[in-house]
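Trainee: 3D, please:
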Amino acid sequence: MAADAPVIAVIVAVSKNGVIGRDGAMPWRLSTDLKRFKALTTGHPVIMGRKTFESVGKPLPGRLNIVVTRDHDWHADGTVAVSSLGAALELAKAHLESFEPDPDDPDAEPPDTIFIAGGGQIYAQAMALADVLHVTHVDAEIEGDTVFPDIDPDVWKAMHEEGVPAGERDSHPTRYVVWERGL
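Mentor: Coordinates of the predicted model:
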């Protein structure tokens, strides 16, 4: 990876048995994790599949929302639709390269990370391209119909880890881990 290439980061919450979704939605309530997601991704391009976007229901504010869909007629206000993950990454890179500082905050660092936020098919494609995984490991076995690919310990190394007890608006305790591609 070139020194000035953006970081490609997968961001996901996944149960002990690999489940990330059920019936087009997240099968848990994790308010604490949603706050972390917002803090990490705001200001950065976020790539997601159409089904994931539709489960969210609206564009994520403060982020370029890139939606991957095979439906060439699909459109949602506040998003840019593309037909492949590769096209999404190229668009996100161009967006990062066009960064101009806010006149009210001229010392702001330009964003350098592209976040990939699901769903299952997009994650499966992204694992070979990602540099970093931001994984919230949900401390439960959950029934679901969408799963996250296995994290291969020969490829990924845990660089940061913290236990997060269930807050008052969380259905489960979690363990947040930042995985980096091994050298």
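Trainee: From now on I want contacts and neighbour counts done on CA atoms only, so please keep to that.
Mentor: Noted.
Trainee: Of all the residues in stretch 124-141, which ones are buried?
Mentor: Within stretch 124-141, the residues scored as buried using 16 or more other Cα atoms under 10 Å are 126-127, 129-140.
Trainee: actually stretch 88-96, sorry about that
Mentor: Ala88, Leu89, Leu91, Ala92, Lys93, Leu96.
Trainee: And stretch 176-183, by the same measure?
Mentor: Result for stretch 176-183 [16+ other Cα under 10 Å]: buried residues Tyr176, Val177, Val178, Trp179, Glu180, Arg181.
Trainee: Quick check: closest non-adjacent residue to the second one.
Mentor: Spatial nearest neighbour of Val177, excluding adjacent residues (Cα to Cα, 6 or more residues apart in numbering): Glu161 at 4.4 Å.
Trainee: So the one you found belongs to a strand, correct?
Mentor: Yes: counting by DSSP: H, G, I helix; E, B strand; the rest coil, Glu161 is part of a strand.
Trainee: One more, so I can put them side by side:
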Amino acid sequence: MKTALIVAMDNERGIGKNNDLMWHLPVDMKFFKDTTSGHVVVTGRKNYDSIPERFRPLPNRENAVLTRNAAYEAPGALVFPSLEACLKHYADETERTVFIIGGGQIYKEAMDAGVVDELYITQVDHRYGADTFFPAFDESEWNVETILEQGKDEKHEAGFRIKRYTKRF
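Mentor: I've put the predicted structure just below:
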């Protein structure tokens, strides 16, 4: 099983505010969609609930939702009580990548557990006053390459670059 994490964050590591995205960046949204299509996406319940209903579950992906609420239902998605249970379910997955897509608590859990093989991080050149943040990590443990750069323009309120991190060992 290959596990990846995909996130966009601002200059203060902010990833969300009031359980919502803080920016509208079409090229980044297309990158997210193209990168995760055909794979598994794992999200926490609050993050899943923040996705507009008409887009739930995310199309062309197997959706997995993490929640401690045993009664929670997410039609069209699998529900797991923990990240550990979810990853155990996908342990024999060989065709698809398991993408951790948020939110903050799930990112922290995945990074702390050391289960992530690859990171896709969009660094947005702005500060948004977030209330949810991506955890700090030791970048020296990763090989890094910039795979996309987008300047500020009429469709993008801020410039950004997307970096791909792969484990060094």
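Trainee: Mind telling me the TM-score for this superposition?
Mentor: After superposition, the two chains reach a TM-score (TM-score structural alignment, normalised by the length of structure 2) of 0.91; 164 aligned residues with a Cα RMSD of 1.5 Å.
Trainee: Among the buried residues of stretch 88-96 of structure 1, which ones are in helices?
Mentor: Ala88, Leu89, Leu91, Ala92, Lys93, Leu96 (DSSP state H).
Trainee: what residue is smack in the middle of structure 1?
Mentor: Among the residues of structure 1, the one closest to the centroid is Ala117, at 2.7 Å (Cα atoms, centre = their mean).
Trainee: pretty sure that residue is touching Pro45, no?
Mentor: No: counting by Cα atoms under 8 Å, Ala117 of structure 1 stays clear of Pro45, with 10.3 Å between them.
Trainee: the strands in structure 1, which residues?
Mentor: Ranges of strands within structure 1 are 7-15, 19-21, 46-49, 65-68, 79-82, 113-116, 132-138, 146-147, 156-164, 174-181, based on DSSP state E.
Trainee: What residues in structure 2 pair up with the fifth one?
Mentor: In this case it means strand 79-82 of structure 1. Using TM-score structural alignment, strand 79-82 of structure 1 corresponds to residues 77-80 of structure 2.
Trainee: just the last one next, same as before
Mentor: Aligned by TM-score structural alignment, strand 174-181 of structure 1 falls on residues 160-167 of structure 2.
Trainee: And that stretch against structure 1, how far off on average?
Mentor: Superposed on structure 1, stretch 160-167 of structure 2 shows a mean distance of 0.7 Å to its aligned residues (mean Cα distance after the TM-score superposition for structure 1).
Trainee: Lys108 of structure 2 -> structure 1?
Mentor: Using TM-score structural alignment, Lys108 of structure 2 lines up with Ala124 in structure 1.
Trainee: cool, and Glu149 of structure 2?
Mentor: With TM-score structural alignment as the criterion, Glu149 of structure 2 matches Gly163.
Trainee: Touching, Gly62 of structure 1 and Thr42? I think so.
Mentor: Yes: using Cα under 8 Å, Gly62 of structure 1 is in contact with Thr42, at 5.4 Å.
Trainee: and these two? which has more neighbours close in?
Mentor: Thr42 (16 against 12; other Cα atoms under 10 Å).
Trainee: ok, the more buried one - contacts?
Mentor: Contact partners of Thr42 of structure 1, counting by Cα atoms under 8 Å, 6 or more residues apart in numbering, are Pro61, Gly62, Arg63.
Trainee: Show me what it aligns to in structure 2.
Mentor: Aligned partner of Thr42 of structure 1 by TM-score structural alignment: Ser37.
Trainee: okay but Arg22 of structure 1 is in contact with Gly120, surely?
Mentor: No: applying Cα under 8 Å, one finds Arg22 of structure 1 not in contact with Gly120, separated by 11.1 Å.
Trainee: what is in contact with these two at once?
Mentor: Common neighbours of Arg22 of structure 1 and Gly120 (Cα under 8 Å, 6+ apart) are Thr146.
Trainee: Neighbour count: these two, which is higher?
Mentor: Using other Cα under 10 Å as the criterion, Arg22 of structure 1 and Gly120 rank with Gly120 on top: 21 against 15.
Trainee: show me what contacts that one?
Mentor: Going by Cα under 8 Å, 6+ apart, the list of residues near Gly120 of structure 1 reads Ile20, Thr146, Val147, Phe148.
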